[in-house]
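**Student:** Sequence plus the predicted model coming up.
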Amino acid sequence: MTDHDDAYGWNDVHALSGAYAIDALDDDERTRFAEHLLRCPDCRDEVSSLREAAAALAVQSAMPAPHVRDRVLSGIASIRPLPPLTDTEGAEVTLLAPRRHRRVPWSTLVLAAAVALLVAVGGVLWLRPSDERPAPLTATTTERVLAAEDATRVTQRFEDGSRATVVVSRSEGRAVILTEDMQLAPAGSDYQLWLVDADDRMEPAGLMPDDPDATMLLHGDASQATGIGVTVEPDGGSPQPTTTPIVMFDLEA
């Protein structure tokens, strides 16, 4: 667990992998766990395995026998996923390590099965005819960037203790920025993001939300970007920068 995870009261953040895999987290939890995946290859492997298990469960065309349903429901309160054992947490890296294949704890698979069963019984997951296939559980673009094997990140720390991190995946062609305790833009202004190319041209990449702790997917193709800048612009943004960047992320350092 990292200091950042602890700061949000996530005393056992790894245990959320099952809920994340079946999209059972709220928007804030989902965003924060996606950020955690950037630093935890074990959780990335676990989420991938659980999604495969959930997809397999979804294609079953028959309801379980009553005694099986009762047994699963009676045990769900006492079953939760075990946090993975890892010695890589908190490491400052610029290139994420390749995924490591490992065995998923049986209790985690039981939890996924139990939740899938509850969803089916509740009528949210409708059983489809055998000739149809359910829609795959797919990650968002932001999640794919954060979990990409070629993802690199550049962090800038500020004097007030806040920090901002840019994560870029060349294979995905996109970039994500994550801020922590960042001061909001002055009244009547916005923080605007820019993709910088090899000729120092700056293309608008979106406005930061008014949130000190934000995760945002930048607009535009970042596959060839050499840097990402942040400027203070009039409310609503500008087609071209009107101020000197307050921070520049060098993606080729």
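**Tutor:** That came through fine.

**Student:** going forward, measure contacts and count neighbours with C-alpha atoms only.
**Tutor:** Noted.

**Student:** tell me, how many neighbours does D6 end up with?
**Tutor:** 12 (other CA atoms under 10 Å).

**Student:** Then A116?
**Tutor:** A116, neighbours per other CA under 10 Å, totals 20.

**Student:** looking at it, it is touching A53, isn't it?
**Tutor:** No. Using CA atoms under 8 Å, A116 is not in contact with A53; the gap is 9.8 Å.

**Student:** Name the residues contacting each of these two.
**Tutor:** Counting by CA atoms under 8 Å, 6 or more residues apart in numbering, A116 and A53 have no shared contacts at all.

**Student:** separation between R44 and A114?
**Tutor:** Applying CA to CA, to the nearest Å, the value for R44 to A114 is 21 Å.

**Student:** I meant to write S48 there.
**Tutor:** 18 Å.

**Student:** higher neighbour count, these two?
**Tutor:** Per other CA under 10 Å, whichever of S48 and A114 has more neighbours is A114, with 20 against 13.

**Student:** Identify the residue nearest A116 in space, chain neighbours excluded?
**Tutor:** Ranked by CA to CA, 6 or more residues apart in numbering and with sequence neighbours excluded, the top spatial neighbour of A116 is A54, at 6.8 Å.

**Student:** here comes the other one, which I'd like you to weigh against the first:
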Amino acid sequence: MSTAELHTLTGAYALHALSDDERDAFERHLGDCAACAQEVRELGATAGRLGLAVSVTPPAGFRDQVLRRVTTVRQEPPRTSGGGVSVAAVPRRRPVARWALAACLAAAASLGGVAVWQHEQADRAREEARAAQRQADQVAQVLSAPDAKVASARLAGGARGSVVVSHDRDRAVFVAAGMASPPDGKVYQLWFDDGGHMRPAGLLDPARPDQSVLMKGSVGEASGMGVSVEPNGGSEQPTTSPVALMSLPA
């Protein structure tokens, strides 16, 4: 069974719905997968809450009544016709049994929805982690490129910014140190200067004063770069005076 298939078994495991072989394989997988372990804990807790939500407290004396009737009611043998069991031999389900079955089905459906949501959340977290790792790898490739060159400048408020360019890779990385938080509802945006035309090149994380960001897009024919304060989400063109302008190293 592949790792991708094992990731899908968290809901079935929490409901004890796996075969012995599947359960053994999944429990070995749990030791190496923190996301699935967390998902199983959450699903198990949810299953318990759902079970309590549909539980029924028996009336007082119900146990004694059942045990007393067991000793006094004779079990009726099945009536057959032509070697088969007649329909009359099958006991009718009482309304309470039907209600309990419906409640169990509703709980299972609700749990299934939770399991799907939890699995989607785990998938999203894993994809975000993979994207962050890809970005970090690309930043490292630019910074360590044999032809990498750097230009630095003082920014407003005593911050410092550097841009590292690899023309062989046609990419640039902006390194910020000591950046003050932008005003509420604003974000720092990076720009490539293509002969006086400012081209969007990504956003800085407003919560991080120190960061290294792979600038969006290729360096191309850009001769410089800039940083401006823009509304959340960024702008197509700068809407404020730049807080930094730097020439790219040749």
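**Tutor:** Thanks, I have it. Predicted, not measured: the structure shown is a model, and the values here were computed from it.

**Student:** Superpose the two chains and report the TM-score.
**Tutor:** Aligned and superposed, the two chains score 0.44 in TM-score terms (TM-score structural alignment, normalised by the length of structure 2); 118 aligned residues with a CA RMSD of 2.3 Å.

**Student:** just checking, the residue nearest to A116 of structure 1 touches L117?
**Tutor:** No. The criterion here is CA under 8 Å, and A54 of structure 1 misses it with L117 at 9.9 Å.

**Student:** Pull the residues that contact the helix or strand hosting G44 of structure 2.
**Tutor:** Assigned by DSSP states H and E, G44 of structure 2 belongs to helix 34-53. Helix 34-53 of structure 2 is contacted by residues 7, 10-11, 13-15, 30-31, 107, 111, 114-115, 118-119, 122 when judged by CA under 8 Å, 6+ apart.

**Student:** now do 7 Å
**Tutor:** H7, T10, G11, A14, L30, A107, L111, A115, Q118, A122 (CA atoms under 7 Å, 6 or more residues apart in numbering).

**Student:** all helices for structure 2, in order.
**Tutor:** Along structure 2, counting by DSSP state H, helices occupy 3-7, 10-14, 20-30, 34-53, 62-70, 95-143.

**Student:** Make CSV from those and add mean neighbour count to it.
**Tutor:** Converted to CSV, the helices of structure 2 look like this (neighbours: other CA atoms under 10 Å):
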stretch, mean neighbour count
helix 3-7, 13
helix 10-14, 21
helix 20-30, 14
helix 34-53, 16
helix 62-70, 10
helix 95-143, 15
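
**Student:** Just send the ones you listed back as JSON lines, with distance to V175 of structure 2 too.
**Tutor:** Shown next, in JSON lines, are these (distance: least, CA to CA, whole Å):
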{"stretch": "helix 3-7", "distance to V175 of structure 2": "37"}
{"stretch": "helix 10-14", "distance to V175 of structure 2": "41"}
{"stretch": "helix 20-30", "distance to V175 of structure 2": "39"}
{"stretch": "helix 34-53", "distance to V175 of structure 2": "32"}
{"stretch": "helix 62-70", "distance to V175 of structure 2": "73"}
{"stretch": "helix 95-143", "distance to V175 of structure 2": "10"}
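
**Student:** Go through these and name the closest to S162 of structure 2.
**Tutor:** Among those, the nearest to S162 of structure 2 by CA to CA is helix 95-143 (11.4 Å).

**Student:** ok so, going back, surely the residue nearest to A116 of structure 1 is in a helix?
**Tutor:** Yes. Per DSSP: H, G, I helix; E, B strand; the rest coil, A54 of structure 1 lies within a helix segment.

**Student:** what's the spacing between it and S17 of structure 1?
**Tutor:** Taken as CA to CA, the span from A54 of structure 1 to S17 of structure 1 is 13 Å.

**Student:** Likewise for D28 of structure 1?
**Tutor:** Distance from D28 of structure 1 to S17 of structure 1, by CA to CA: 15 Å.

**Student:** now swap in T142 of structure 1 and tell me
**Tutor:** 17 Å.

**Student:** neighbour-wise, which of those two wins?
**Tutor:** S17 (29 against 22).

**Student:** The spatially closest residue to that one that is not a sequence neighbour: neighbour count?
**Tutor:** Distances taken as CA to CA, 6+ apart place V47 nearest to S17 of structure 1, at 5.7 Å, with adjacent residues excluded. For V47 of structure 1, the tally of surrounding residues (other CA under 10 Å) stands at 21.

**Student:** Also the one 3 residues further on?
**Tutor:** Neighbour count for L50 of structure 1, taken as other CA under 10 Å: 24.

**Student:** Which positions in the helix or strand that contains it come out as buried?
**Tutor:** Assessed by DSSP H and E, L50 of structure 1 sits inside helix 41-58. Within helix 41-58 of structure 1, the residues scored as buried using 16 or more other CA atoms under 10 Å are 41-47, 49-51, 53-55, 58.

**Student:** Show me what it packs onto, helices and strands only.
**Tutor:** When contacts are defined as 3 or more CA pairs under 7 Å, 6 or more residues apart in numbering; DSSP states H and E, helix 41-58 of structure 1 sits against helix 17-21, helix 106-122.

**Student:** immediately after the shortest one, which helix or strand?
**Tutor:** Toward the C-terminus, helix 17-21 of structure 1 is succeeded by helix 27-39 as the next helix or strand (DSSP H and E).

**Student:** tell me the contacts of the residue nearest to F192 of structure 2 when sequence neighbours are not counted?
**Tutor:** Leaving aside its sequence neighbours, F192 of structure 2 sits nearest to M225 (CA to CA, 6+ apart; 4.4 Å). M225 of structure 2 is in contact with W191, F192, D193, L245, M246, S247, L248, counting by CA under 7 Å, 6+ apart.
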